[in-house]
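*Asks:* sequence and predicted structure below; questions after.
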Amino acid sequence: MTQPKTHTLDVPGAVLYYDVRSNDSSSAPVLLLIGSPMGATGFGTLSGHFADRTVVTYDPRGVERSERTDDATESTPDEHADDLHRLISALDAGPVDIFASSGGAVNALALVARHPEQVKTLVAHEPPAAQVLPDREQALAASVDIHETYQRSGLGPAMAKFIMLVAHKGLIPLDFADQHGPDPANFGLPTEDDGSRDDVLVGQNIISCTHYQHDFEALRAASTRVVIAAGAESTGEMAHRAAVAVAGRLGTKPVTFPGDHGGFLGGEYGMKGEPDAFAAALRQVLI
């Protein structure tokens, strides 16, 4: 595997940055590692575990290097799926394998529903697909409340509520969205509103991602092998429960991966999962 080489791709409404770690001797499909709103930086450690094949990472629209060229305030899974479709086409390497985590898993499932011919295997890790949960109304309301809190009070209060939501285990209470959020300072978050409203998580993606209606009929009919993954340490959390529900809708069972929602991280963004064990599990699934 070579050092990553950075490329850009013009897409409607954005310029995408992506990095290619080439291994010209590999006959395996290109491995695309994606998240949302996590960018390429989050997959540095995981990429290093797959030096025997070509690995591609990218920054989704509005994230890190991939600046938007339109004035839209929301990014949708369908837009992200179209971006991925264009990126895979630009790679011109045939069907790829994809590991997609969190919102990236939602976007990759949308891609497969539309363009299954572009993806050999998709490992979708903990997609926060709230629409399939039995407590969907509470989950969706909480997501809307987080976004509205951001618009009203700024990043700190919104992110504090987000952390409270994603860490909650079990069914979300009926009054969850009405509860007063925790003190942002408890999480090291800013307590002052800086006036910006362009955060990609609580501003641009949280409602469109959690509210997305997946085309399960298309996914079940797809030529792509779809594997749903869930963290061993995140049982009961919204994204884990959604992964179990999505797998059920596909007629499969989720594969348990080491760690929690960020099990693949090796210190990126200050978070450390179990990257060695996680990479070994991913390799076993991709064989």
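*Replies:* Done, it's in. Given the structure is predicted, the values throughout are model-derived calculations rather than measurements.
*Asks:* switch to C-alpha atoms for all contacts and neighbour counts from now on
*Replies:* OK.
*Asks:* what's the neighbour count on the closest residue to residue 227 other than its chain neighbours?
*Replies:* Of all residues not flanking residue 227 in the chain, residue 123 sits nearest, at 4.7 Å (CA to CA, 6 or more residues apart in numbering). Residue crowding around residue 123 was assessed by other CA atoms under 10 Å; the count is 23.
*Asks:* mind listing what residue 123 touches?
*Replies:* The neighbours of residue 123, taking CA atoms under 8 Å, 6 or more residues apart in numbering as the test, are 98-100, 105, 226-229.
*Asks:* confirm it sits in a strand?
*Replies:* Yes: under DSSP: H, G, I helix; E, B strand; the rest coil, residue 123 sits within a strand.
*Asks:* that one and residue 151, how far apart?
*Replies:* 34 Å (CA to CA, to the nearest Å).
*Asks:* just residue 276 next, same as before
*Replies:* 39 Å.
*Asks:* what about residue 203, which SS state?
*Replies:* When classified by three-state DSSP, residue 203 comes out as helix.
*Asks:* which secondary structure element contains the closest residue to it other than its chain neighbours?
*Replies:* Distances taken as CA to CA, 6+ apart put residue 147 closest to residue 203, at 6.0 Å, once the chain neighbours are dropped. Using DSSP states H and E, residue 147 maps to helix 136-153.
*Asks:* second structure for comparison follows:
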Amino acid sequence: MTTKTLNQVSVPGATLHYEVTGSGPVLLLISGGATDAAAFDGIVPQLAEQYTVVTYDPRGNSRSPYAGEPADERVDQAAEDGLAILDLVTPYSPAYVFGSSSGAITGMELLVRHPDRVRLLVAHEPPAVELLPDATSSREFFFQVYETYRRDGRVAADRLFLGGIGMDEADELPPLTELPPEFREVMERMDANSDVFFEHKLLPFTTYRPDVAALAELEDKIVPAVGSESSKVLPAEPILALSERLGWSVVAFPGGHAGYTTDPFEFATLLLRVLAGKVAR
């Protein structure tokens, strides 16, 4: 069994919890939304056979507390958080990066701001709706989720949000009481992040405007990715629109928006092939 080490690093306004597993070139995995490092537990063991896999809890989530009161997220700050971790684990060499959902947005900003620190970015369904030719309805949807949270609370906002990104009730897990204790603990921990996500992260990330010109210049360092079961749903649409605009090929990973949890072996297998350059781009 590959040993996992748990670590912390102080950054402006927060303390980040990060985990390191395996050996070899560094692969940073960036989770999105209200999730934390545990979102990737299903794929880390397989990836760690070839890479030093680094995961972390984004600021404000789970074991990465704010230094003070929560504040609205800034994507540039999120990118600098990722850089702070890379500076510790691989200060002299660029890293591979995989980001999903808002984690992919963080990865895109990290690549644009520090292209010398990223060897390759796999951007899996970043919900940056400003990339769409007409972002009006998608922009309104996320604002409606935010307003629902403020008016009716996180349960109602969760229902609206998950339905809008294609993760409806059919994809829901069994009741927490029916899950193994260790898995229940993780789910409860991430569920507790929902307030911070809806209040301080949802709109700042979804209204983020990527630097398209800079990304076009860095096309050899980015792999656009979607879920094979979610390619026609909102979170996949922005990266598809960007790829069509720039003439990029898109890699379809197994499963939906969270395919790394529902199809971990197949997902990790394809990710290893992408990182090794064995998938046509």
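*Replies:* Nice, I can see it. This is a predicted model, so every value here is computed, not measured.
*Asks:* in helices, which of the contacts of residue 123 of the first structure fall?
*Replies:* Among those, the residues falling in helices (DSSP state H) are residue 105.
*Asks:* counting neighbours, which of the contacts of residue 123 of the first structure comes out on top?
*Replies:* Counting neighbours by other CA under 10 Å, residue 105 leads the contacts of residue 123 of the first structure with 29 neighbours.
*Asks:* got the contact list for it?
*Replies:* Residue 105 of the first structure sits next to 34-35, 99, 123-127 when contact means CA under 8 Å, 6+ apart.
*Asks:* ok, 7 Å please
*Replies:* Neighbouring residues of residue 105 of the first structure by CA atoms under 7 Å, 6 or more residues apart in numbering: 35, 124-125, 127.
*Asks:* and if you look at residue 16 of the first structure?
*Replies:* 8-10, 59-61, 66.
*Asks:* and the closest residue to it other than its chain neighbours, what element?
*Replies:* Distances taken as CA to CA, 6+ apart put residue 66 closest to residue 16 of the first structure, at 4.6 Å, once the chain neighbours are dropped. According to DSSP H and E, residue 66 of the first structure maps onto no helix or strand at all.
*Asks:* just give me the match in the second structure for residue 66 of the first structure.
*Replies:* In the second structure, residue 66 of the first structure lines up with residue 64, judged by TM-score structural alignment.
*Asks:* one more: residue 118 of the first structure?
*Replies:* Matched to the second structure by TM-score structural alignment, residue 118 of the first structure sits across from residue 117.
*Asks:* what's the separation between its match and residue 30 of the second structure?
*Replies:* Separation of residue 117 of the second structure from residue 30 of the second structure (CA to CA): 15 Å.
*Asks:* quick check: closest non-adjacent residue to residue 242 of the second structure.
*Replies:* Sequence neighbours aside, residue 131 is the residue nearest to residue 242 of the second structure in space, at 6.2 Å (criterion: CA to CA, 6+ apart).
*Asks:* list the contacts of the one you found.
*Replies:* Residue 131 of the second structure is in contact with 238, 241-242, counting by CA under 7 Å, 6+ apart.
*Asks:* so how far is residue 137 of the second structure from residue 166 of the second structure?
*Replies:* From residue 166 of the second structure to residue 137 of the second structure the distance is 16 Å (CA to CA).
*Asks:* more crowded one of these two?
*Replies:* Using other CA under 10 Å as the criterion, residue 166 of the second structure and residue 137 rank with residue 166 on top: 19 against 10.
*Asks:* helix/strand/coil for that one?
*Replies:* Of the three states, residue 166 of the second structure takes coil under three-state DSSP.
*Asks:* give the equivalent position in the first structure for it.
*Replies:* By TM-score structural alignment, residue 166 of the second structure lines up with residue 167.
*Asks:* and for residue 269 of the second structure?
*Replies:* In the first structure, the residue matched to residue 269 of the second structure (TM-score structural alignment) is residue 280.
*Asks:* check which helix or strand covers that match.
*Replies:* Per DSSP H and E: helix 275-286 holds residue 280 of the first structure.
*Asks:* quick one: residue 200 of the second structure from residue 46 of the second structure, how far?
*Replies:* For residue 200 of the second structure, the distance to residue 46 of the second structure - CA to CA - is 33 Å.
*Asks:* hang on, I meant residue 140 of the second structure
*Replies:* Residue 140 of the second structure sits 39 Å away from residue 46 of the second structure, going by CA to CA.
*Asks:* helices along the stretch 101-250 of the first structure, start to end?
*Replies:* Assigned by DSSP state H, counting those that start in this stretch, the stretch 101-250 of the first structure shows helices spanning 103-114, 136-153, 155-167, 206-210, 216-221, 238-250.
*Asks:* residue range for the shortest one in the second structure?
*Replies:* Applying TM-score structural alignment, one finds that helix 206-210 of the first structure aligns to the residue range 202-206 of the second structure.
*Asks:* what about the matching stretch, how far off from the first structure?
*Replies:* By mean CA distance after the TM-score superposition for the first structure, the fitted stretch 202-206 of the second structure averages 0.7 Å away from its aligned residues in the first structure.
*Asks:* tell me which residues in the helix holding residue 147 of the first structure are buried?
*Replies:* Residues of helix 136-153 of the first structure classed as buried by neighbour count (16 or more other CA atoms under 10 Å): 136, 138-147, 149-151, 153.
*Asks:* mean deviation, it versus the second structure?
*Replies:* When the second structure is superposed, helix 136-153 of the first structure averages 1.2 Å from its matched positions, counting by mean CA distance after the TM-score superposition for the first structure.
*Asks:* give me the number of residues near the equivalent of residue 260 of the second structure over in the first structure?
*Replies:* Mapped onto the first structure by TM-score structural alignment, residue 260 of the second structure lines up with residue 264. By the criterion of other CA under 10 Å, residue 264 of the first structure has 28 neighbours.
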